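Q: below: sequence and its predicted model.
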Amino acid sequence: PPQFWNYAARVDQVEVTLKRPGRGRPKKGDAPLREMRYRAILTLGARQEAAIQQEKDRLSTFVLISNVPKEGKPAADILRDYHGQFLAEQNWCFIKVPWHLSPIFLKLPHRVEAFAYVLLFALIIYRLIQHRARAALATDPVQKKMLLPGKIWRDTPTSEQLLDMLQTVQVIVSPGAFGRTQRTLGRIRPEVRRIFDLLRVNPQTLATVT
């Protein structure tokens, strides 16, 4: 980006000769067609190391939300405990990416706090899917691995892989009797049905009448 460089810019004025319209040689005494054009020239200099370091510091900053009272535990101790939870840090890494949260403007502090709880609950469910699936595979007496996309067998599926596979489940929505909505569950592939079994979730709950 230009803010990280020293640079000099100038605009040069150049007179160019245009190509004559039509064919044949020009008539005697015809002046050549000329046009004034402008050319922008940018010369890069040295990098602005201070600005680059400031941006690195900004990007390396992360949000740490805690419900521990200030008087109950120093902030440094809370941060030290948090650094020991590398799995939690891995799952919260998306919050550092500007395009996930920058467009969200909540205006009031209590809305920001509420949104943090929404993210926390979503992360709990996300992690629970992975934990429950892996625990069920570990205790499966028949098959301790499952088939993942790419025809790969693994005993440690991730939440992202499981949710990607669940995206293939189709629910057909149609009008029912008495103004209700009828949902019909489409065909579920065996490897996807096993995800429901591992999570102890009945897929028919997706096909309810409302």
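A: Now that the structure is in, tell me what you want to look at.
Q: going by C-alpha atoms from here, please, whenever you check contacts or count neighbours.
A: Noted.
Q: next SSE downstream of the helix ranked longest in the chain?
A: Taking residue count as the measure and DSSP state H as the definition, the longest helix of the chain comes out as helix 109-138. Secondary structure here is assigned by DSSP states H and E; on that basis, the next helix or strand after helix 109-138 toward the C-terminus is strand 146-148.
Q: by contact count, what packs against that next one?
A: For strand 146-148, the contact count by 3 or more Cα pairs under 8 Å, 6 or more residues apart in numbering; DSSP states H and E identifies strand 152-154, helix 190-199 as packing neighbours.
Q: contact partners of the last one?
A: With contacts defined as Cα atoms under 8 Å, 6 or more residues apart in numbering, helix 190-199 is touched by 129, 132-133, 136-137, 146-148, 162, 165-166, 202-203.
Q: adding distance to Ala8 and neighbour count, write these out as TSV.
A: Rendered in TSV, the data for the contacts of helix 190-199 read as follows (distance: Cα to Cα, whole Å; neighbours: other Cα atoms under 10 Å):
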residue	distance to Ala8	neighbour count
Ile129	55	20
Arg132	59	14
Ala133	59	24
Ala136	63	17
Leu137	63	19
Met146	60	19
Leu147	58	15
Leu148	54	17
Leu162	53	18
Met165	53	17
Leu166	54	17
Asn202	66	10
Pro203	64	14
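Q: what about versus this one:
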Amino acid sequence: MLDAIYDQRALIWGDLVANAARFYQVDLHRLHADTMAITFAGLFADQPAEEGVPYLEPGYNPKGEWVQRLKLFALAAGDGGLPVWFDALDGGTGDSTTYAPQFAAFCEHARLSNFLPLEEVILIGDRKRPTEGNQLTWLRLGLGYIGPVTTQEHHRQTLRELLAAGQTWEELPYVAQREVDKKPEERTVYRGLGHTVEVTDPEDPTRSWSMRHLYIHSSALAGREATRHQNEMQAIETEIQRIQGLVNKYDYKTSEIIAQRVQKKAFKKRRAQKYFTIEVVHHPDRPEAPLELRYGVDREQAQQDAELNGVYLLVAGGKAATLSDTDILAEWKGQHKVERCFRLVNQVFLVAPLFLKTPQRIAALVFLIMVEALVAGLIERQVRQALARLQQPIKGLMPEGRDTLRPTAQRLFKVFADYGLVQVRDEQEQMIGSRFARLNAVQEQILKALGLPRPAEVFARPGLA
């Protein structure tokens, strides 16, 4: 069966997602990209290297278990975190990879499945996604995208130049979901400052695109970074002063040892170490205490950098470059939704090696796992939408009997784990009767929210009895 699924998995998946989107009105305009390791436990035979087929990477996981991994690359809908497209990669694939083949394959898949016009799609990723290579791939494919990039010194210098040229921060009317119930003065304030950047295709100088670089200042992030910076500066200076008192004592009697101790005890991996300089001075006229540890602090540079606390950079290309600054921020803030997709596959899958003799079967199994994630995600989405519409939480679903308006698929399935059907058979093994377990109060609420009949009513229909 797995062998047959492998050859047809792309066509089956396209039909599943297209029908799900159409029947459940799933919005596919915003797709969130991310990767994770998908882990299998079991002893598998050595796999032959085959082009296009993922390779299981053996090794120990953080729990010390011997497992084998694939890398799962997925695009999930912002509407419910449903998996829309995925690809299984070699287990050793790093996060710095340029996913050009995967995005090109998605575009071809989307065209064949008639999801929606690709120029209407905006890809959203975390800090690992908008590499220069990925951005160039998206622009060439005509895909819009939004994502953060690691802020380098040239980015900070550009921001300083924009401010010096007269541009000002503009407050963005964005409120995070978790802060909706807070008083306005207690909410995080977001400010934006953006500019347009022209990019030319290095392989075809006649092609160019306009990108939006949007600097975001978060008051909450600025507060946390300021506190961390202050604590690190104070900790480093205090430790250096302590080491100064130990110079010429114990084993602090060589320049090398003193410098090593400062690095190990004071600097460690603290970011603020770049503002400190140290020097071990030798005094020949002081034979009993010939060494002296001196240090300096570049407080002017530290203050200059502190002015950019709480600032990060978002890049937007394609259709996304035409959005307002507030919309760019709001779209990117929804990146967490992809975690719903990965939450359902973030476990160790125990598989008998007998069934996975070939890499193709492993890829087919990943396909079945993602079908499960799609179905579970749809159930979770439908229940949450129904509860939000009715504003009636499911009572008693959560631990300690708490209520919830946002149940997870795992929690919903667990409620029905002990639901049973008793069948009565005669001596000839002919069924003469059946009894369904009585639904408890929580199960009743879930079926009501989904608009589903009781199991007994379903199986009483002609053809199912």
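A: That came in fine, so what should we check first? Given the structure is predicted, the values throughout are model-derived calculations rather than measurements.
Q: so the longest helix of the first structure matches what in the second structure?
A: Mapped onto the second structure using TM-score structural alignment, helix 109-138 of the first structure spans residues 359-388.
Q: do you know how far the counterpart of Gln443 of the second structure in the first structure is from Leu163 of the first structure?
A: Matched across to the first structure, Gln443 of the second structure falls on Val192, judged by TM-score structural alignment. Between Val192 of the first structure and Leu163 of the first structure the distance is 10 Å, computed by Cα to Cα, to the nearest Å.
Q: could you check which of the two is surrounded by more residues?
A: For Val192 of the first structure versus Leu163, the count of surrounding residues by other Cα atoms under 10 Å is larger for Val192: 20 against 15.
Q: quick check: the gap between that one and Leu198 of the first structure.
A: In this structure, Val192 of the first structure lies at 10 Å from Leu198 of the first structure, with Cα to Cα as the measure.
Q: give the buried residues for the longest helix of the first structure.
A: When burial is assessed from 16 or more other Cα atoms under 10 Å, helix 109-138 of the first structure yields the following buried residues: Tyr126, Arg127, Ile129, Gln130, His131, Ala133, Arg134, Ala136, Leu137.
Q: what about the closest residue in space to the third one that isn't next to it in sequence, how many neighbours?
A: Setting aside the residues directly before and after it, Ile129 of the first structure is nearest to Ser159 in space (Cα to Cα, 6 or more residues apart in numbering), at 6.0 Å. The burial metric for Ser159 of the first structure, expressed as a neighbour count using other Cα under 10 Å, is 18.
Q: and for Asp164 of the first structure?
A: Residues lying near Asp164 of the first structure (other Cα under 10 Å) number 14.
Q: ok, the counterpart of it in the second structure - contacts?
A: With the correspondence set by TM-score structural alignment, Asp164 of the first structure lines up against Lys414 in the second structure. Contacts for Lys414 of the second structure were tallied using Cα under 8 Å, 6+ apart; there are none.
Q: what do you get if the cut-off is 10 Å, keeping everything else the same?
A: When contacts are counted by Cα atoms under 10 Å, 6 or more residues apart in numbering, Lys414 of the second structure is found next to Leu397.
Q: average distance between the strand or helix carrying it and the first structure?
A: In this structure, Lys414 of the second structure is located in helix 409-415 according to DSSP H and E. Mean deviation of helix 409-415 of the second structure relative to the first structure after superposition (mean Cα distance after the TM-score superposition for the first structure): 1.3 Å.
Q: thanks again, I'm all set now.
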